[in-house]
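Enquirer: Compute the structure for the input listed below.
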Amino acid sequence: MTQPRATTKPGAIDRRLIERCLNDRSGGLGFPPVLERSYESYRREYRARVMSSTIVPSLLIYNLFLVIDYLLLPSTFAIALFCHLLVVTPLLLVADLVVRQRPGLWVRECLSASMPLAMAAQLLFIFYLNRGVDNAEHYQYAISGILTYANVNQKPPFRFALVSTLILVAGYCSVLVAAHTDFPTLLVGMSLVSGVGYVTLVANYRMERDARYAFLRRTHDRLEYEISEHAATHDPLTGLANRHEFDRRSARLQADRRLSNTSIGVLMLDVDNFKAYNDHFGHPAGDACLKRIAAAISAQLRNDDDLAVRYGGEEFLVLLFDTTLADTAVIAERLRHTIETFRMPHVQSHTHVTLSIGAAAGRLADQPLAELITRADAALYDAKRAGRNQVSPCVEAAHDASANAPR
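Expert: The predicted structure follows:
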């Protein structure tokens, strides 16, 4: 039989932490670690989509530059054609395929940065081969388009954009100096690339800042919705599902014909002599008692299909999916024993708080859920009549649920 699971509640990321980040006006790009991990998880999917949507037009535009090679530098056109089609294009395709597999941050961004750097290396290589040729001084200005592609089109994180920009600008300036470029061309080229680098980095910074803010807003709105949804479907005291959620789940369960052969276990639980406990110890103590019992019930749920409901004041209902009557009774007995071991002091004839539990199970194809609940409720009366603090499995098709027994 499946072991009990620990339950979780919505809002694993603290809403106050998100609100604090939303109100932070420092302009930084960092999040606290828990938020940064969530942002990176989202970013991994986004970056894969960006890569897949831009790789084809990027390759098309990049290889159209062969026309410029042919017109400006025909003597090295064959080398340029080789570099374009057999070196850089395959590298870009491989990088795209790897990024689509959602690798980690460093692998993804280093591969992403390698694409414009490879384009720039090819361009500067052809420029260097044609050093001294009149048209070459115009050819190398295309580096500004690669910078724009790297920082704006690819939208890498700012720190990666900054490093790749510095590498590209440093490489560009080094090649121009090594090629003994005349001073006017050198000055114009360095000024142009430095300006484009600065402008695209500013744009990249603002895009990441806006992306992070949008992520915070989206996460905040999602948490607000989850909290509202949880409040509408769960009992505020115990955190268990309320009757509204039970009715919704029951209607869905009955409407889904694929579940007709599913065996459902039903537990009806009642805190023995709870009115006397409440009257003697007071309502705050009574609330604390119910909350502790509800936590014990939640701990026995095995998966997200199982459902625990606060059915009434001190009465609870549990639905167990794909469960036989024997397994249902085992879970009920384990829960009864757990409450008994708490040894919460009681009054009157009891020395501590106990549970009486009625159990029933059956296929939905044989009887509707309402009938299973009626049988479990009848079994609960049997447990009460037999002296309380026990589990009573219902093995008959019907019981008289109207028997007069103290609750």
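Enquirer: can we go C-alpha only for contacts and neighbour counts from here?
Expert: OK.
Enquirer: Pull the number of nearby residues for Thr238.
Expert: A total of 20 residues lie near Thr238 under the criterion other Cα atoms under 10 Å.
Enquirer: Would you mind giving the secondary structure of it?
Expert: Secondary structure for Thr238, judged by DSSP: H, G, I helix; E, B strand; the rest coil, is coil.
Enquirer: Second chain to compare with the first, below:
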Amino acid sequence: MLHSQDLRLSDSHELASAAEGGQLSAALLIDDEIVRYGMEWRTDGSAAILKFAPEIEQRFEADTRVERSRELRLTIAFGIGFYLLTGVTDFVLVPDVGASAQGIKALVAALIVIPVLFVARLPPRVREIIATFVAILAITSLATIANSSSAPLAPFSFVTAALALIYANTTFPLQFRYAVVCSAACCGVMSLELYLNSEIGTALSCMLAFQTLVGGTFSLITSYRIERSTRLSYLLSSREGLRLQMLAAERERLTALSNTDELTGLVNRRHFDRESAAALSSSTNAGKDVALLFIDVDHFKRYNDHYGHHAGDGCLRAVASAISEALRGTDTMAARYGGEEFAILLLDVTQAESQMIADRVCRSVSARSLQHLNRKDSLNLVTISVGVACGSIGGGITLDGLIESADIALYAAKRGGRNRVQFNLAQAAA
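Expert: Predicted coordinates for the structure are as follows:
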């Protein structure tokens, strides 16, 4: 079946140009970010900043939001499992508070589960703040449990909290700036608890605090590199995606241009012939009625001679616009066929319907009231003559046959006085 054609393509060209302009702007911003990310932070401090330009940052969040939410749900769930499994070590390291430790962990785990259920619906900043709070809550609770025990092996329980901090920074992973906040808060709380715990010697407290600080620092370096790599990968993939989109848009634009008559905006003869031949040979259209309207601007040579070729071009554009307006809302294809000739292919329409459409096209052109004072008759307006060939698809009907039949009808319309519609009744009966 013949698909609806865009009779005048200038609007679509403007929209395509605007869309392409937006893509180009985004591509340039992305290129700038890639250049910045490729710099050494020692030569340009901005290269170390893990934040895009505002427009790219918004795109980044929009494009990665679903994946980030899914990642947080998965790693939080895995983290809860790790958090609860540390209860096994509690009965070895802090047996005197083992039962209460399990109660604390159960309560904390329950509190952590609640935001997990809604993480996908939260704004980005709120989502990351809650993730950071969850990490701080879990880590500090482990440190508090270790600090509340007087068992001989209780200091080693601080190692569990340090491992949880490393997990938050590298496996969760928290965004780097939030990982810094989490690390500072947790290291501060753990150092304070070690300092206040009189049962742990100063040397051991300092060693545990130092190990926690080193682990936190190393995990922050890893967090930074993970986020930087993620962001750079996003920039590179986005640039490639935009390039592909721009290439596709350019191909579409060039295809449209190659199929379009530059003067009128209608499809050109080559495209019309190709699409019409395909429609007539399609098995899905077999048996359907078809009509070909061949249109010629009356006394166009005399119009050019009188008003000049520039005015003649304006006349053809006005006629094309009138044809498009008359065909709006119909499943048709109109073309500038050459010079002052136009062609319209109608599918699945009866002879009466094609007569109605042809008359509407004639009236639409006349309604433009384009002055033509060099006619041989007394109309003094630009008009058209229409030849219509009708038939049924199948039985050997061809585009060449329809064109020949419509051309005969067109000349009959001109001999009959112009500004009229003439059917090739022999073709209609065939």
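Enquirer: And stretch 339-346 of structure 1, what's buried?
Expert: Neighbour-count burial for stretch 339-346 of structure 1 flags Ile339, His346 (criterion: 16 or more other Cα atoms under 10 Å).
Enquirer: Residues contacting that stretch, please?
Expert: Tyr277, Cys289, Ile293, Ala296, Thr351, His352, Val353, Thr354, Leu355 (Cα atoms under 8 Å, 6 or more residues apart in numbering).
Enquirer: Let's have those in CSV, adding secondary structure.
Expert: Shown next, in CSV, are the contacts of stretch 339-346 of structure 1 (three-state DSSP):
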residue, secondary structure
Tyr277, helix
Cys289, helix
Ile293, helix
Ala296, helix
Thr351, coil
His352, strand
Val353, coil
Thr354, coil
Leu355, strand
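Enquirer: What subset of those residues is buried?
Expert: Tyr277, Cys289, Ile293, His352, Val353, Thr354, Leu355.
Enquirer: Show me which helix runs longest in structure 2.
Expert: helix 202-258 (DSSP state H).
Enquirer: that older thread, the buried ones among the contacts of stretch 339-346 of structure 1: which two are farthest apart?
Expert: Tyr277 and Ile293 (14.0 Å; Cα to Cα).
Enquirer: what sits against Val98 of structure 1?
Expert: Residues near Val98 of structure 1 by Cα under 8 Å, 6+ apart: Arg108.
Enquirer: For burial, what's the neighbour tally of the residue nearest to Leu162 of structure 1 when sequence neighbours are not counted?
Expert: The spatially closest residue to Leu162 of structure 1, leaving aside those adjacent along the chain, is Leu201, at 6.8 Å (Cα to Cα, 6 or more residues apart in numbering). Using other Cα under 10 Å, Leu201 of structure 1 is surrounded by 22 other residues.
Enquirer: next one: Met246 of structure 2
Expert: 18.
Enquirer: distance of it from Leu9 of structure 2?
Expert: 19 Å (Cα to Cα, to the nearest Å).
Enquirer: which stretches of structure 2 form helices?
Expert: Under DSSP H, structure 2 gives helices at 10-38, 54-85, 87-93, 98-118, 124-147, 158-170, 176-196, 202-258, 269-281, 300-307, 309-327, 351-367, 399-415, 425-429.
Enquirer: Centroid-nearest residue for structure 2?
Expert: Gln245 (9.0 Å; Cα atoms, centre = their mean).
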